[in-house]
Each structure stands twice: as structure tokens, then as C-alpha cells.
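S.K.: fold the following for me, if possible:
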Amino acid sequence: MDKVIASAALAVADIGDGASLAVGGFGLCGVPETLIRALYDAGPAGLRLASNNCGVDGRGLGVLLEAGRVARVTASYVGENKEFARQYLAGELEVELIPQGTLAERLRAGGAGIPAFYTPAGVGTQIADGGLPWRHAADGTVAAASPARETRVIDGREYVLENAITCDFALVHAARGDRHGNLVFHRSAANFNPLAAMAGRVTVAEVEELVEPGDLDPDQIHLPGVFVQRVVALSPAEAADKPIEKRTVSA
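M.R.: Okay, the predicted model is just below:
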């Protein structure tokens, strides 16, 4: 039952080339920075990522992207990463952009064992009709595009079928966690982290504060330990490493 791993390096050591990963975080909030850096040091390439966004230049998943380790990204927002845009337009990176709520539900459905679901989001657009550029060729033409999705009318309204997402691994960041893998997330970090954790066949959680089983109030647990296989306790310095994506000041 004790799922604590001695180091982040050991926790990601079996993630190999071509692995698929669901990664928590929103912008730079709740991003598993220590696990991402350990994965960078380990060196796997051809990674296929499912995450709300792909970090920014030099932080978060942007570290793996800049190193040329990412082959495909499924995301809902990528506007803060110039290197991401360059690789996508140059044909070096395959990208599936989907509505944010659809991404969230696809991850949750994967963890819940639901193979697919119908949603009205995307009906009447290229999400349903197909043709969204997934990959460009070197000359700027579209080398691969999204296929048309199955649609269905239910109670007079049209819906599009979306498949669930499951990944080989998931990397998440939690404020607190116990040795059994029960996790508590802090405020905005609770958006995609629990969903990403559910979608991973092997989920690795870095926690700012590691506590003993029974110390967490059961009513306060956001994600039960059944979804988590490995827990890494962060050092105080690692836990405090929380960059600000956009700093706003007033006169």
C-alpha cells in the first residue's frame, strides 16, 4: 500500500520512447515541474502528450518540447508557447486541438472506463466535420487532418461522438498526499490534475506535503488513491518553485 518512491528520477525511469502521457496543470498552475524535469533528464523521445496546454518557453512541458522530445500533443490551448507554434507550422509536431470541456471529459471518461460519449461541443465545425490540420508538411500544406466524427440527433439536438483518452502514464502535482496515494489539490490546480490522474494507467503524483494514511480528512480528498500508483515527496525548494505566468501590477 505504500506508494512512495524515493525520487522523481526513479518514479519516471520506465517511461520510454513513444509513451503517451496525461499531464496535469493549467497554464503554469499545478504543473508537475519536478517530474517533467526528471523525465527530461531521463531522455525519452517521441512522447505523446494530453494536457490542457504545453507549458511556456522554458517551463512546464515546454522543456520537453524545446528538446524535441514531443511527437504529438492533444490540448485545448497553446497560445503562450512560441516554440510550440514554430514546430507545429514547420511540420515537426502533430497537434490535436479540441474544446477545453471536451478534453476534460475525455480524460475523465478514460479513467471511468467510459469508451466514448456524445457532446454538442463542436457540432457544425471542423471538430465534427473533419479537416482540422493535425500536421503540416515542410511546404506548409496539410500533411494530416482530423477525420470526420460520428454525429447523432438525440431529442432533437445534434451531438458529436468523442472517444475517451487513456494514456500509458500520468504526471500530476498535488498540494498534499498520503502514502496510499490519496491526493488533495489546491484551488486552480484541481482543474486538470485529477482528470489527468484518472486517465493514466500508471499515475505518478508529486506532492508538496506528504502525510501518513489517516491524516487526510476523507471528506477533503479530491482524488482517491486507487487512481495513483506512485507518490514522490517534493523538497521545500521544489514545492516553492511556482512561477507566475503573467505578472500584473497596479500603479
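
S.K.: please count neighbours and contacts with C-alpha atoms only from this point.
M.R.: Will do.

S.K.: what's in contact with stretch 213-226?
M.R.: Contact partners of stretch 213-226, identified using CA atoms under 8 Å, 6 or more residues apart in numbering, comprise G177, D178, R179, H180, G181, N182, L183, V184, F185, A190, P194.

S.K.: if you rank those by neighbours, which is first?
M.R.: Neighbour tally across the contacts of stretch 213-226 (other CA atoms under 10 Å): the maximum, 31 neighbours, falls on G177.

S.K.: helix, strand, or coil at E208?
M.R.: Using DSSP: H, G, I helix; E, B strand; the rest coil, the secondary structure recorded for E208 is strand.

S.K.: out of the contacts of stretch 213-226, which are inside helices?
M.R.: P194 (DSSP state H).

S.K.: would JSON lines of the contacts of stretch 213-226 with distance to D241 be doable?
M.R.: Formatted as JSON lines, those follow (distance: CA to CA, whole Å):
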{"residue": "G177", "distance to D241": "18"}
{"residue": "D178", "distance to D241": "21"}
{"residue": "R179", "distance to D241": "23"}
{"residue": "H180", "distance to D241": "25"}
{"residue": "G181", "distance to D241": "22"}
{"residue": "N182", "distance to D241": "22"}
{"residue": "L183", "distance to D241": "19"}
{"residue": "V184", "distance to D241": "18"}
{"residue": "F185", "distance to D241": "16"}
{"residue": "A190", "distance to D241": "18"}
{"residue": "P194", "distance to D241": "21"}
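
S.K.: taking the contacts of stretch 213-226 one by one, which sit in strands?
M.R.: Using DSSP state E, the subset of these located in strands is G177, D178, L183, V184.

S.K.: show me where this structure has helices.
M.R.: Applying DSSP H to the chain gives helices spanning 8-11, 33-42, 62-66, 82-89, 100-112, 126-129, 193-199, 236-240.

S.K.: now the first one: buried residues?
M.R.: By neighbour count on 16 or more other CA atoms under 10 Å, the buried set for helix 8-11 is A8, A9, A11.

S.K.: one more sequence to fold, the one below, so I can look at both together:
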Amino acid sequence: MDKTVPSLADAIAPIGDGAVVMIAGFGGSGAPVELIHALIDKGPKNLTVINNNAGNGHVGIAAMIEQGMVSKIVCSFPRSSDPVAFNTAFTAGTLELEVVPQGTLAERIRAAGAGIPAFYTATSYGTELAEGKPVEEFDGKHYVRERWLRADFALIKADTADTMGNLTYRMAGRNFNPIMAMAADCTIVQATRIVEPGGIPPEQVVTPGIFTDRIVEIAAPVQEETLIREGAVYP
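M.R.: Here you go, the predicted structure:
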């Protein structure tokens, strides 16, 4: 039941070419930067990345795009504060983009974790985002059918984990982390602190250990915004 691994390289070892990878975070809040950079070091190609945005600067997801690792990104905000990596790849035609409204993105992920293959939402009806999708009318209003969104792997940032995989999050860093942990076949976690079983009060557990597969301790995680302000480039 001990799900801890000794290093970042061990944590991301199962991720290979062609994988679908969910990466948690709302901007830099809750983003598992160390896991992302370890994945860059490994260098798998042709990845599909699911995230709230398409990265900023030259670190994190943006660095993955610059390294030619990402063939498709599914997100709500492809252009954020410093989207140079996305702009370059998308303009060059090397990166496919699927834009999903933020609430719909969260619900598609949550639905996958709950075992719900599809649902209806009024969001995007009558827009280009609804083209090709089934539409039905309920009580005089039109709704678009959306499919669940699953992944082979999820990269998660937790505040505290126990060795069995139970997780807590710090403030807004929670964001997409819990639902992504439920929607992936293999959930890989970096935690600021790892404690023994019982070290997290049961009522404080947000993500139960059943949804966690691999955990690595990163005692002093970096913040994406700090790296960008310092002009960091990875690798």
C-alpha cells in the first residue's frame, strides 16, 4: 500500500509516447512544475495535454510545447499572460488545439471520474464549439451533448499526502487536482509533505488514496509565476 517513489524520474517513468496527460493547475496555482520538468527530461513525444491553459513563458507546459512534446492541447485559455510557446507552435501548425469552456472542461473531467460518459450543457450552443455535436431540446431550451474527458495519466500537486495516497491541497491550489486524480488511469502526485497513514485526519482528506498511484515528495516546490518573473527557461 506504500505508493511513494524515491525520485521524480521514478514517478513519471510510466509515461510514454502518445499518452494523454492531464496536468492540474489554474495558471501556476496548484501546478506540478517539478513533475512537468521531470517529464521534459524524459522526453516522450506526441502527447495530448489537458489543462486549464497552454502555458506561459518558457517553463512548465510552455516548455513542453517548445520541446516538441505536445501534439494536441485541450484547454480553456490557450493564450494567457505570456503565450509565446503556444503562439509559435500553433501558428506553425505543429500543435492541435481543442478549446473547451472552463466550466465544461471541469465537468467533462468530473464526469469521467464519476463514470458518466456524456452530459448536456447549454454552454457553447449556437457557437463554433458546438459544431458536429448532438443537440437536444429540454423544456424549450437547447443543450449540447459533451463527452467525458479521460486521460492515461494525471500529474497532481498536493500539499500533504500519506503513504497510502490520501491527499490534501493548499487553498486555491486545489482547483482541478481532485477531479483530474479521479479521471486518469494512473495518478502521479508531487506532495510538499508525506506522512504516515493516520497523519491526515480522515475528515480532511480531499482525494482518497484509491485514486492515487505514485507519490514523490517535493519539500520546496517552485511556483511557475516566480520562474517566469526570473526569466527562467527549461531545460
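
S.K.: alignment lookup: G115 of the second structure to the first structure.
M.R.: Taking TM-score structural alignment, G115 of the second structure has G113 as its aligned residue in the first structure.

S.K.: ok, its match - how many residues close by?
M.R.: G113 of the first structure: 13 neighbours (other CA under 10 Å).

S.K.: how near is it to V23 of the first structure?
M.R.: G113 of the first structure sits at a distance of 19 Å from V23 of the first structure (criterion: CA to CA, to the nearest Å).

S.K.: ok, V4 of the first structure next?
M.R.: Between V4 of the first structure and V23 of the first structure the computed distance is 19 Å (CA to CA).

S.K.: do K3 of the first structure as well
M.R.: Taking CA to CA, one finds K3 of the first structure at 19 Å from V23 of the first structure.

S.K.: likewise D41 of the first structure?
M.R.: D41 of the first structure sits 17 Å away from V23 of the first structure, taking CA to CA as the criterion.

S.K.: for these two, indicate the residue with more neighbours.
M.R.: V23 (34 against 13).

S.K.: could you report the neighbour count for I154 of the first structure?
M.R.: Applying other CA under 10 Å, we find 9 residues neighbouring I154 of the first structure.

S.K.: map it across to the second structure for me.
M.R.: The criterion is TM-score structural alignment: under it, I154 of the first structure has F138 as its aligned partner in the second structure.

S.K.: please apply the same query to A85 of the first structure.
M.R.: Checking TM-score structural alignment: A85 of the first structure goes with N87.

S.K.: I'd guessed A50 of the first structure sits against A19; true?
M.R.: No: counting by CA atoms under 8 Å, A50 of the first structure does not reach A19; the two are 11.2 Å apart.

S.K.: looking at these two, which is more packed in?
M.R.: Comparing A50 of the first structure with A19 by other CA under 10 Å, the one with more neighbours is A50, at 26 against 18.

S.K.: ok, that one to E150 of the first structure distance?
M.R.: With CA to CA as the criterion, A50 of the first structure and E150 of the first structure are 22 Å apart.

S.K.: same deal with Q220 of the first structure?
M.R.: Distance, Q220 of the first structure to E150 of the first structure, by CA to CA: 39 Å.

S.K.: then G130 of the first structure?
M.R.: Taking CA to CA as the measure, G130 of the first structure falls 10 Å from E150 of the first structure.

S.K.: swap in G62 of the first structure?
M.R.: For G62 of the first structure, the distance to E150 of the first structure (CA to CA) stands at 33 Å.

S.K.: with neighbour numbers in mind, choose between these two.
M.R.: G62 (22 against 12).

S.K.: which residues touch the aligned partner of the more buried one in the second structure?
M.R.: Under the alignment (TM-score structural alignment), G62 of the first structure pairs with A62 of the second structure. Taking CA under 8 Å, 6+ apart, we find A62 of the second structure in contact with A54, G55, N56, P83, A85, F86.

S.K.: quick one: which of those residues is nearest to E66 of the second structure?
M.R.: Using CA to CA, A85 is the member of the contacts of A62 of the second structure that lies nearest E66 of the second structure, at 5.8 Å.

S.K.: go ahead and confirm K133 of the second structure touches V144.
M.R.: Yes: in this structure, K133 of the second structure is within contact of V144 by CA under 8 Å, at 6.6 Å.

S.K.: just want to know which of the two has more residues nearby.
M.R.: V144 (22 against 11).

S.K.: what's the most buried one of the helices of the first structure?
M.R.: Mean neighbour count (mean count of other CA atoms under 10 Å) peaks for helix 193-199 among the helices of the first structure, with a mean of 29.

S.K.: distance from the chain centre to that one, please.
M.R.: 8 Å (CA atoms, centre = their mean, to the nearest Å).

S.K.: one more: stretch 107-119 of the second structure?
M.R.: 15 Å.

S.K.: how long is stretch 175-189 of the second structure from one end to the other?
M.R.: OK, stretch 175-189 of the second structure end separation, CA to CA: 15 Å.

S.K.: no further queries at this time; thank you.
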